[in-house]
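> A predicted structure for the sequence below; I have some questions about it.
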Amino acid sequence: MKSPKNFLARFVESQKDLVRDAVVEVIKNSSSSKIAGFVIDMFCTSMIDVANGLGIPTYVFVSSGAAALGLMLHLQSLRDDSNLNLTKYKNSDAEISVPTHCKPVPATVWPSSVFDKESDLLDFVKRYRETAGIIVNSFLEFESHQIRSLSNNETIPPIYPFGPILEFGEDQTDEEKQNHRKIFEWLDRQPRSSVVFLCFGSKGCFDEDQVKEIAVALENSRHRFLWSLRKPPSGEKNESPGEYENPEEVLPQGFLERTVEIGKVIGWAPQIAVLSHPAVGGFVSHCGWNSTLESVWCGVPMAVWPLFAEQHANAFLLVKEFEMAVEIKMDYRKESGIIVDAETIEKAIKQLMDPENEIRVKLRALKEKSRMALIEGGSSCNYLKCFVENVMKNIP
């Protein structure tokens, strides 16, 4: 029996004929429109076969950054071109040189999937090399060395960084709108840059023991806080976290009463809207790439606590390469069962919220650069124009 980890690859593979038939139908029924290219998701590389069969170039959209892409391409090359057994690096402190990074990258921050022989991750990555171009959700002023390193590598297709690509709007129920209104009413009453916002993404959650350590750290730090506390799923492994009916069941006794003047515990939060609020001065995050870009866009410094996927590599980039984030525990693996103690978390929060911390200056500058990249004449705008021009050349 094949591993359930291979489900995505097998599912996409099973859709190839349906996609091919749909595209052929479009071609047959359109006398004026031509298909100039396929743009596929980073996990839908089976569709390269469909595009090749129709003589259409393929472009892959990678939702992560250039550094993470460079790391994955390098690990794939080591595995396939140098016959290196990557699984031997599991639980190792070994470091490797990666062209997209200025500092050696330790195995402790590689995505855990590369240590699993049954994982399809590097097989997806290998097929990126077959495409006519790779779209990256980043911008030149943020990952300049990483983007140029990829662009100068002749074994890698052209790189098109025209980010940051962010989602500002989301559908909300009436109940969600009411809850979110309460969040912003509370934020409106807080001083500028005084609140540390804790949010760990759509899949991020912690067991009760870790929740209590976070609570102790927040209370002892004496900083104002807004904490998106999610309930771990009780069923399937890939199920998303839910909401607590009563957060007090996992918090230290009396925590909410003692922190009522400085803190607010919530469920799911409209993250970019919260980060955009002037009261928010720090962001404790899992370091997913979308969250990283939102932090940059809003100019809010981060304390990084990666949980899975490429988040550890993102944290390494921000803390070690760019020196623009505070580390909580960069090599944290949720599956390890390790508890990060309150003292470590408190120390990071105090460092993050220090108004004299130089990372605030870096984030303010990047905030401006992220906006300049998207306007006419900006780097991302120019890359987008270049991408469109190159795609249109595919039409005879």
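Nice, I can see it.
> please make it C-alpha for all contacts and neighbour counts, starting now.
OK.
> tell me, how many residues neighbour Ser202?
Burial of Ser202 is recorded as 13 neighbouring residues (other C-alpha atoms under 10 Å).
> surely it is in contact with Pro241?
Yes - shown here, Ser202 and Pro241 form a contact pair, counting by C-alpha atoms under 8 Å, at 7.3 Å.
> ranges for the strands of the chain?
Remark: strands assigned in the chain by DSSP state E are 38-41, 58-62, 95-96, 105-106, 133-136, 159-161, 195-199, 224-228, 263-266, 280-285, 302-304, 325-327.
> make JSON lines out of those and add mean neighbour count.
Below are the strands of the chain laid out as JSON lines (neighbours: other C-alpha atoms under 10 Å):
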{"stretch": "strand 38-41", "mean neighbour count": "18"}
{"stretch": "strand 58-62", "mean neighbour count": "24"}
{"stretch": "strand 95-96", "mean neighbour count": "14"}
{"stretch": "strand 105-106", "mean neighbour count": "19"}
{"stretch": "strand 133-136", "mean neighbour count": "24"}
{"stretch": "strand 159-161", "mean neighbour count": "25"}
{"stretch": "strand 195-199", "mean neighbour count": "25"}
{"stretch": "strand 224-228", "mean neighbour count": "23"}
{"stretch": "strand 263-266", "mean neighbour count": "19"}
{"stretch": "strand 280-285", "mean neighbour count": "26"}
{"stretch": "strand 302-304", "mean neighbour count": "31"}
{"stretch": "strand 325-327", "mean neighbour count": "26"}
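> and the comparison structure, right after this:
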Amino acid sequence: MKKAELVFVPSPGMGHLVSMVELAKLLVHHDDRVSITVIIIRLALDTKISEYTESLTASTISTRIQFIDLPSDQTNTSNDHPSKFVTSLIESQKPHVKEFVSDLITQSELNPKAPRLAGFVLDMFCTGMIDVANEFGVPSYLYFTSSAAFLGFQFHMQALHDKQEVDLTELKDMDTEFETPSLVNPLPVKVFPSVMLSKDALPVVLYHVRRFREAKGIIVNTFEELESHAVKCLSNGETPTVYPVGPILKLKGEAHDVGSDGSKNYKEDIMLWLDDQTPSSVVFLCFGSMGSFDVDQVREIAWALENSGRPFLWSLRKPPSEDKIDFPVDHLYLREVLPDGFLDRTAKIGKVIGWAPQVDVLAHPSVGGFVSHCGWNSILESVWFRIPLATWPMYAEQQFNAFQVVIELGLAVEIKMDYRKEFLIDDEMILDAKEIERGIKRVMELDDNRLNKLKIMSENSRGALMNGGSSYSFLGNLIKDMMIDGDYIHVP
């Protein structure tokens, strides 16, 4: 039996890194001929990644998965858009990756029983590493951590720009809609990702999408039943072969149980509080690792929660320093940002926390609704656990995701689909308490049609991963394709 070694290169972001590690686990468990080396690129300012990668290095999740920690030799002190910064960081790491893979091949040649290099699996922001794979004469596979519909949207926008010379940045502030092949419904420009409308960021986006087309295959974290139209659209032979193998989720929560302020039993305290609530009664508000609000918006959320009278669990984070790439942290002094007396008045029905063990919370029977930033991982988790979702997107492709899950799929309700709060964008809108309260009521009293759709899709998400399921079959096809190409190895 031939054995294959795959080199994984995730981008330095928790949502991307964790998902890629889960993909690695899926592959090695599916086929015992596969071994994987995950190359970890660190961001010095992201302590969560450091903690996670250190735990991985010390773990024994599989003898056929190893982790290589590259040196962190670049920092960002400019006001560049994060997309430019990450692209530059990946470029700077090419020599390190090339050196490591050369050593890997040399060791493999000395041991006839060792697996042979079969290809690279690259995060969607690491397309520059295709050059390194080409130097070794092996194929590249892209791992796309957003939806299949968004992948199709990016291909369509790139084709409009390159072939029809459409200046996408001129669409900004236009009240119009676009027909997009990967969506059934026309897409309003107001839910386009900001980077697609920015003269600074658009060239970086287009660079990556052009390089997507160079991949031998694109692995998508979705499942066919959820996005049947988009998957079919991407199977027209005009793009690389698409493998929907999801949902790829980290269903086991974080092992640590310490709050950001060093408090012990942090997660346990949250779970015990949920234990005291009635089934499906709690609305959970969580906005991802980068989600935070200024004081005025925080107070509107607080008024909405108090006026709703519903039990709530609210993950509240402090915004990063102005005009710097940084990550939100927990508020140490909640009474300074919340309305006077709010914590006292809501003490019996609500709990305000910092970092949230999201998977554990969504899995708890007391949770009945989820107000989310609409990161794709969070959407997949809400479907998996059958928790109704209310959309409050903030950055990246989250406005697109909100449109997809509300309008295209009919699985969620809207608080706001075109809300934006992004790096270097000053025109932050403020949602008033009444609008937020209305969204909370709608998600906690979801109509029967959407509830039934959510129930069916939740069952489909689990069935897709089982032997004989759609994602299981696509994963087998992916491995077969990788093993065929594993014979072709060239050392530069």
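It's in. Keep in mind that this is a model prediction, so the values were computed, not measured.
> and the strands of structure 1 as JSON lines, adding distance to Val388 of structure 1?
Putting these into JSON lines (distance: least, C-alpha to C-alpha, whole Å) gives the following:
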{"stretch": "strand 38-41", "distance to Val388 of structure 1": "12"}
{"stretch": "strand 58-62", "distance to Val388 of structure 1": "11"}
{"stretch": "strand 95-96", "distance to Val388 of structure 1": "36"}
{"stretch": "strand 105-106", "distance to Val388 of structure 1": "34"}
{"stretch": "strand 133-136", "distance to Val388 of structure 1": "11"}
{"stretch": "strand 159-161", "distance to Val388 of structure 1": "10"}
{"stretch": "strand 195-199", "distance to Val388 of structure 1": "36"}
{"stretch": "strand 224-228", "distance to Val388 of structure 1": "40"}
{"stretch": "strand 263-266", "distance to Val388 of structure 1": "43"}
{"stretch": "strand 280-285", "distance to Val388 of structure 1": "34"}
{"stretch": "strand 302-304", "distance to Val388 of structure 1": "34"}
{"stretch": "strand 325-327", "distance to Val388 of structure 1": "35"}
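> now for these, which one comes closest to Ile359 of structure 1?
strand 325-327 (6.7 Å; C-alpha to C-alpha).
> where does that closest one end up in structure 2?
Per the alignment by TM-score structural alignment, strand 325-327 of structure 1 matches residues 412-414 in structure 2.
> aligned partner of Leu117 of structure 2 in structure 1?
So Leu117 of structure 2 corresponds to Ile35, using TM-score structural alignment.
> quick one: that match and Ile27 touch, right?
Yes - contact criterion C-alpha under 8 Å: Ile35 of structure 1 and Ile27 qualify, at 7.5 Å.
> which parts of the stretch 1-150 of structure 1 are helices?
Using DSSP state H, counting those that start in this stretch, the helices of the stretch 1-150 of structure 1 run over 7-14, 16-29, 47-53, 66-80, 121-128, 144-151.
> where in structure 2 does stretch 194-206 of structure 1 fall?
The alignment of stretch 194-206 of structure 1 onto structure 2 (TM-score structural alignment) spans residues 281-293.
> run through who's touching that stretch.
With contact meaning C-alpha atoms under 8 Å, 6 or more residues apart in numbering, stretch 281-293 of structure 2 is reached by 14, 310-319, 327-328, 356, 358, 366-375, 394, 440, 444.
> now do stretch 212-231 of structure 1
Contact with stretch 212-231 of structure 1 is made by 194-200, 204-206, 241-244, 247, 250-252, 255, 259, 262-269, 340-343, 345-347, 349-350, as judged by C-alpha under 8 Å, 6+ apart.
> quick one: distance of that stretch to the chain centre.
Distance, stretch centre to chain centre, for stretch 212-231 of structure 1: 23 Å (C-alpha atoms, centre = their mean, to the nearest Å).
> what's the end-to-end length of that stretch?
End-to-end distance for stretch 212-231 of structure 1, by C-alpha to C-alpha, to the nearest Å: 13 Å.
> so which bits of it are buried?
For stretch 212-231 of structure 1, the neighbour count (16 or more other C-alpha atoms under 10 Å) marks 212-219, 221, 223-231 as buried.
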